[in-house]
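Novice: Show me how the following folds:
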Amino acid sequence: MVPTAANPGTDATTRLDRRVLLTGAAALGAAGFVFRPGPALARSGDLAAITAAVAEGKAASIARIQEWIRRPAIAAENRDMEAGADYMMALARDAGFTGVEKVPTDGHPGVFGVMDVGAPRTLGVYFMYDVKQFDPAEWSSPPLEAALVDKPGFGRVIVGRGAINQKGPEANFLAALHALRAAGKTPPVNLVLVCEGEEEIGSPHFRQVVTRPHVLAALRRCEGVFIPTAWQSPTTGAVQINLGAKGIIECELVVSGERWGRGPAGDIHSSQKANVDSPAWRLVAALSTLVTADGNTAAIDGWFEHVRDLTPRQRELIAASAAAGNEADAMRALGVKAWIDDLPWEESLVRLASQPTVNIEGLVSGYTGPGGKTVLPGRGVAKLDFRLVPDQTVEDCLAKLRAHLDSRGFPDVEINFTGGYNPTETAGDARIIRAQQAVYDRAGIHNTLYPRLAGSWPGCVFTDAPVSLPAGQFGLGHGSGAHAPNEYLVVDSTNPAVAGIEAATLGFVDFMYEMAAVS
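Specialist: Below is the predicted model of the structure:
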């Protein structure tokens, strides 16, 4: 049998390694999920001490996630942003990062720190410390309480805003650093930490953080950059390794009687609709020009000019992902019963990866409280997001949106750009991708390469010049509800397909060892 990362061979050294691997696996298998650390970690002689430290630090790890959730930083509401940055700095210092500093921007600050242990290789880590808004009335428990509850089919979970997006997985990575220190070990790679507080509003100033000369110099020493995640399928335990992500534009379209020159300057009695124009209806008319009649395809002039088709290889990856995935599980998680145009599973995934989108996040005009209030609103606002694919850019798409509205007779419609960034791509043979594959393979987690994440993160700040590094996501575990009520992260897993926080923590340890060893 040919030795591989997943099957290292049968010599005496490997037999010893396997005994150590099984020891580590057994220590984490009591809850159902079995995690198997890799040879690099096993041969280090560090596994037993680190595994014990992870178990001993579990209560502190849970408390760390809960305390972080209880300290929200919400950029969209300008809520506690300085305090959020300060707490991020405290977490970084507590985990062992040095030179931790708040990095000012034209918006909310970033955070930067390093952990230089003299290792040959360096790994970049991206954190976001902000979270989405929430309506407490929609939650089963207060969103900032970080309640521990039993979730059927999963085990014990933390429920709270930021539990999965992104504080829970990030705290699990910090727990890995705490476990290494408690075990008397140093990380096998140097680390560069870059954090922002504006991810949930489109990262409008994050490039200012990473292009600071000393931050950029530190990043250029990295093999790649990753964001901690916990995306295992609750049915199969499988994960997708994304080779990129869509870009995003977030903006508002605003119609007002004052700017239009028609309609009221403010809200008036609705009886006047008989002889007064409506800014709200004008907004609806403008929106209807942006998409096809079914609302499913962008109809903005020139929108597809720079859309790059999927390659045959990318289509093969999607087909493999569809075969490995679970359509019913995906539908259940999303609360849907059919895909666009009643597409079959694989074709829906092709569309998910390949198509740019025009989405209405929210519409606000006039009175929205209980009962009716007979007014003709003087203003209407549509909050939109546009997902971009290679080779679209934010700059070009914003220009096309403006030109489209102008040519359709809507020059008065304001476009308030609030944030966004370009799509991102990483090669499948990058070390950071191969290290992920190796860790997942050994842990028995089915994984498939996927052309690009349908969601967005500011990975282009790392993959584009001047940083020019591979970037992606990695992590074991499971959670759901990002941007939605009852967001959660699994803490103690009773699901054999899904890692709890102990296994997830060791997964990050193993990933660092793999990054140090992968050729």
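Novice: contacts, neighbours, all on C-alpha from now
Specialist: Fine.
Novice: Contact partners for the closest residue to Pro143 other than its chain neighbours?
Specialist: Closest residue to Pro143 apart from its sequence neighbours, by C-alpha to C-alpha, 6 or more residues apart in numbering: Gly160 at 4.4 Å. The contact partners of Gly160, taken as C-alpha atoms under 8 Å, 6 or more residues apart in numbering, are 69, 142-147, 486-488.
Novice: same thing but at 7 Å, please
Specialist: Gly160 makes contact with 69, 143-147, 486-488 under the criterion C-alpha atoms under 7 Å, 6 or more residues apart in numbering.
Novice: And Pro356, by the same measure?
Specialist: Here Pro356 is in contact with 387-389 (C-alpha under 7 Å, 6+ apart).
Novice: for the residues you listed, which one is nearest Gly477?
Specialist: Nearest to Gly477 among the contacts of Pro356 is Arg387, at 26.8 Å by C-alpha to C-alpha.
Novice: Give me the secondary structure label for that closest one.
Specialist: Secondary structure state of Arg387, per DSSP: H, G, I helix; E, B strand; the rest coil, is strand.
Novice: separation between it and Asp406?
Specialist: 22 Å (C-alpha to C-alpha, to the nearest Å).
Novice: Please apply the same query to Pro204.
Specialist: Counting by C-alpha to C-alpha - Pro204 and Asp406 are separated by 25 Å.
Novice: So for these two, which residue has more residues nearby?
Specialist: For Pro204 versus Asp406, neighbours defined as other C-alpha atoms under 10 Å are more numerous around Pro204 (21 against 13).
Novice: Just to check, the more buried one is in contact with Phe417?
Specialist: No: the pair Pro204 / Phe417 is not scored as a contact, 9.5 Å apart, by C-alpha atoms under 7 Å.
Novice: show me what contacts the spatially most central residue of the chain?
Specialist: When C-alpha atoms, centre = their mean is applied to the chain, the residue found nearest the centroid is Trp457 (5.8 Å). Trp457 is in contact with Ala245, counting by C-alpha under 7 Å, 6+ apart.
Novice: Next one: it from Phe173, what distance?
Specialist: Relative to Phe173, Trp457 is positioned 18 Å away (C-alpha to C-alpha).
Novice: Check Val103 too.
Specialist: 22 Å.
Novice: now the contacts of Gly160 as TSV including secondary structure?
Specialist: Output for those, formatted as TSV (three-state DSSP):
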residue	secondary structure
Ile69	helix
Pro143	coil
Leu144	coil
Glu145	coil
Ala146	coil
Ala147	strand
Asn486	coil
Glu487	coil
Tyr488	strand
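Novice: Could you also give me the structure for this second sequence? I'd like to compare it with the first:
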Amino acid sequence: MHHRRVPRALVLALGLALGALAGTAAADDRGDIRSEITRRHDEAVKRLQDWIALPSIAAENRNSEEGAEYMAKLARDAGFQKVEIVKTDGKPGVFATLDAGAKKTVGLYFMYDVKQFDPAEWSSPPLEGRIVDKPDYGKAIVGRGAVNQKGPESAFLAALHAIRGANKKMPVNLVLVAEGEEEIGSPHIAQIVRRPDIAAAMKNTMGVFMPSAEQEADGTVTVTLGAKGVVELELVSSGEKWGRGPSKDVHSSLKAMVDSPSWHLIKALDTLVSDDGNTITVDGYPKAPPISPEHRAMIDAAVKASPDGEALAKKQLGVQHWIGDLPWQAAQERLISQPTINIEGLVGGYTGQGGKTVLPHRAVAKIDMRLVPGMTKDAAVAALKSHLAKHGFGDIEVNVSGGYNPTSTDPNSPLIRAQVATLRSLGIEPLLWPRGAGSYPGFVFTDPPLSLASGHFGLGTGGGAHAPDEFYVIESSNPKVQGYDGAVMSFVDYLYELGK
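Specialist: This next block holds a predicted model:
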């Protein structure tokens, strides 16, 4: 996903000792489910390995139909009675329902797609799901999609297998939607969720959550109350569209009398931000509301909880200064409350070894814009286009590939209260965090017409999302951090808490 979680050091918990997963409340009446999880461990890990072996990569148009079919099969195998593949204008989604005759119904959001990978960069094959010894973690499965998001999702499915295998009645009914385009900005998620029958099923839930690995390497757990929105786009400057500069690459000596589309793009980019690159200067851009006292207090608690937080964060990120040399607390406040315009990549002309004296006819900037609540994707894109036109750059193409609005959930919603209650029953005091600095398409649940709570939940840990050697811990060497079976049990406990 679009790296929803900030590095461990940026969000630190209140330092209370983490109890063993066998919380007293759960230990007595769920012992048989726990035994079933242990008994089915190998089967569950094999299910994850088989899933990792089938990569669905939206950006490469790879295995999307197969990925949706496989997601549908996993849902059927886990006990969903009604499972349907949903066509969209992009990659297909999956809609599934599990009716347990329970009083309460819970929504689930899954993604079956994964990020691209280059096998040459990996220490073991990215589709093999090999289990390796990982220093400081224990035994971990390494593969593309291991933590983002197939590991936690498979652990949730394993919880359903274990409940059924122990002959227990499911404590809640489930409504599942899955998509295959999360990694390209979820351009068609609304076509799935807003289909009238799916929207009606979702409307009946107490909220929607995504199975996730929410423990940090030291055992701490953060409950995140939302995420920034995102827009992914390309700005393309070309001689053809501009009507100036060449319509094909020409010799660089001609720069003496021919305009440069590359410089044209750079001058356009320069108008989007202040001289230091840190303040958005797009005319008419949607304004971010000021940070709320409630959110400021959450950040204050996190900063006070860890005196070493800033030093750890700087080391982890390879950063020496925050924007404007802000102190740590102010930098954190900015992280959650401010929108961004970021250049992901600049592509133009010759980029091979040595020089090549050309005047390129085309240059591209790959951009992502993060949005905070109070802002919308459509308003941000409209302002960008109008700004470029007003400043003499109306010829530059704005090609939006994906994105969506920000999302926020009330900490007092039953969905979030049940997370906190589950964690406390396991001896964990979670830290509430206003919103992730990254993005996921929770807007489709939290915006009208559904206006539901949405969040992430799950014990266990991993790392390397979007990077080589992505991993998910199977057997943890740290007693405060759960391995695979502990993650599975955390979903069982959460479902029972939601059913209360």
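Novice: Would you pull the TM-score for this pair?
Specialist: The TM-score (TM-score structural alignment, normalised by the length of the second structure) is 0.92; 481 aligned residues with a C-alpha RMSD of 1.7 Å.
Novice: what about the helices in the stretch 1-150 of the first structure?
Specialist: For the stretch 1-150 of the first structure, helices defined by DSSP state H, counting those that start in this stretch occupy the ranges 12-28, 39-43, 47-56, 58-69, 81-95.
Novice: and the ones you listed as TSV, adding distance to Thr211 of the first structure and mean neighbour count?
Specialist: Below are these laid out as TSV (distance: least, C-alpha to C-alpha, whole Å; neighbours: other C-alpha atoms under 10 Å):
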stretch	distance to Thr211 of the first structure	mean neighbour count
helix 12-28	41	17
helix 39-43	34	22
helix 47-56	35	20
helix 58-69	28	19
helix 81-95	19	19
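Novice: among those helices, which is nearest Ala286 of the first structure?
Specialist: Closest of the helices of the stretch 1-150 of the first structure to Ala286 of the first structure is helix 81-95, at 34.8 Å (criterion: C-alpha to C-alpha).
Novice: What is the corresponding segment of the first structure for stretch 441-455 of the second structure?
Specialist: Per the alignment by TM-score structural alignment, stretch 441-455 of the second structure matches residues 458-472 in the first structure.
Novice: That stretch: which residues count as buried?
Specialist: Buried residues in stretch 458-472 of the first structure, defined by neighbour count with 16 or more other C-alpha atoms under 10 Å: 458-463, 467, 469-472.
Novice: now swap in stretch 390-405 of the first structure and tell me
Specialist: 390, 392-394, 397-398, 400-405.
Novice: Now intersect these with the helices, please.
Specialist: Cross-referencing those against helices under DSSP state H gives 394, 397-398, 400-405.
Novice: Out of the residues you listed, the closest to Pro37 of the first structure would be?
Specialist: Among those, Val394 lies closest to Pro37 of the first structure (C-alpha to C-alpha), at 41.2 Å.
Novice: which one in the second structure is aligned with that closest one?
Specialist: Matched by TM-score structural alignment, Val394 of the first structure corresponds to Lys377 in the second structure.
Novice: which residues does its match contact?
Specialist: 231, 403-405.
Novice: Any idea how far apart the tips of the match of stretch 441-455 of the second structure sit?
Specialist: From its first residue to its last, stretch 458-472 of the first structure covers 10 Å (C-alpha to C-alpha).
Novice: Also stretch 291-299 of the first structure?
Specialist: Across stretch 291-299 of the first structure, first to last residue, C-alpha to C-alpha, it's 4 Å.
Novice: now stretch 191-211 of the first structure
Specialist: End-to-end span of stretch 191-211 of the first structure (C-alpha to C-alpha): 17 Å.
Novice: Kindly name the residues of the second structure that line up with that stretch.
Specialist: Counting by TM-score structural alignment, stretch 191-211 of the first structure corresponds to 174-194 in the second structure.
Novice: tell me which residues of that stretch are tucked away?
Specialist: Residues of stretch 174-194 of the second structure classed as buried: 174-194 (neighbour count, 16+ other C-alpha under 10 Å).
Novice: So which of these belong to helices?
Specialist: Under the assignment DSSP H, these contribute 189-193 to helices.
Novice: Tell me where the stretch 251-400 of the second structure has strands.
Specialist: Assigned by DSSP state E, counting those that start in this stretch, the stretch 251-400 of the second structure shows strands spanning 340-348, 358-359, 362-371, 397-404.
Novice: among these, which is nearest Ala288 of the second structure?
Specialist: Of all the strands of the stretch 251-400 of the second structure, strand 362-371 sits nearest to Ala288 of the second structure, with 8.1 Å by C-alpha to C-alpha.
Novice: how close does the closest one sit to the first structure?
Specialist: Once the two models are superposed, strand 362-371 of the second structure sits on average 0.8 Å from its counterpart in the first structure (mean C-alpha distance after the TM-score superposition for the first structure).
Novice: just the angle between that strand and strand 397-404, please?
Specialist: Computed by axes from the mean of the first three to the mean of the last three C-alpha atoms, to 10 degrees, the angle separating strand 362-371 of the second structure from strand 397-404 equals 30 degrees.
Novice: Provide the angle between the direction of strand 362-371 of the second structure and the direction of strand 340-348.
Specialist: Counting by the same axes, to 10 degrees, strand 362-371 of the second structure points 160 degrees away from the direction of strand 340-348.
Novice: so how far is strand 362-371 of the second structure from its chain's centroid?
Specialist: Relative to the chain's own centre, strand 362-371 of the second structure is displaced by 19 Å; criterion: C-alpha atoms, centre = their mean, to the nearest Å.
Novice: With adjacent residues omitted, what lies nearest to Met331 of the first structure?
Specialist: Lys337 is the one closest to Met331 of the first structure (C-alpha to C-alpha, 6+ apart), at 6.3 Å.
Novice: what's the spacing between the one you found and Thr13 of the first structure?
Specialist: Distance, Lys337 of the first structure to Thr13 of the first structure, by C-alpha to C-alpha: 52 Å.
Novice: can you check Ile69 of the first structure too?
Specialist: Applying C-alpha to C-alpha to Ile69 of the first structure and Thr13 of the first structure gives a distance of 44 Å.
Novice: hmm, who's touching stretch 174-191 of the first structure?
Specialist: 49-50, 53-54, 57, 61, 95, 114-119, 121-124, 505-506, 508-509, 512-513, 516.
Novice: Lovely, talk soon.
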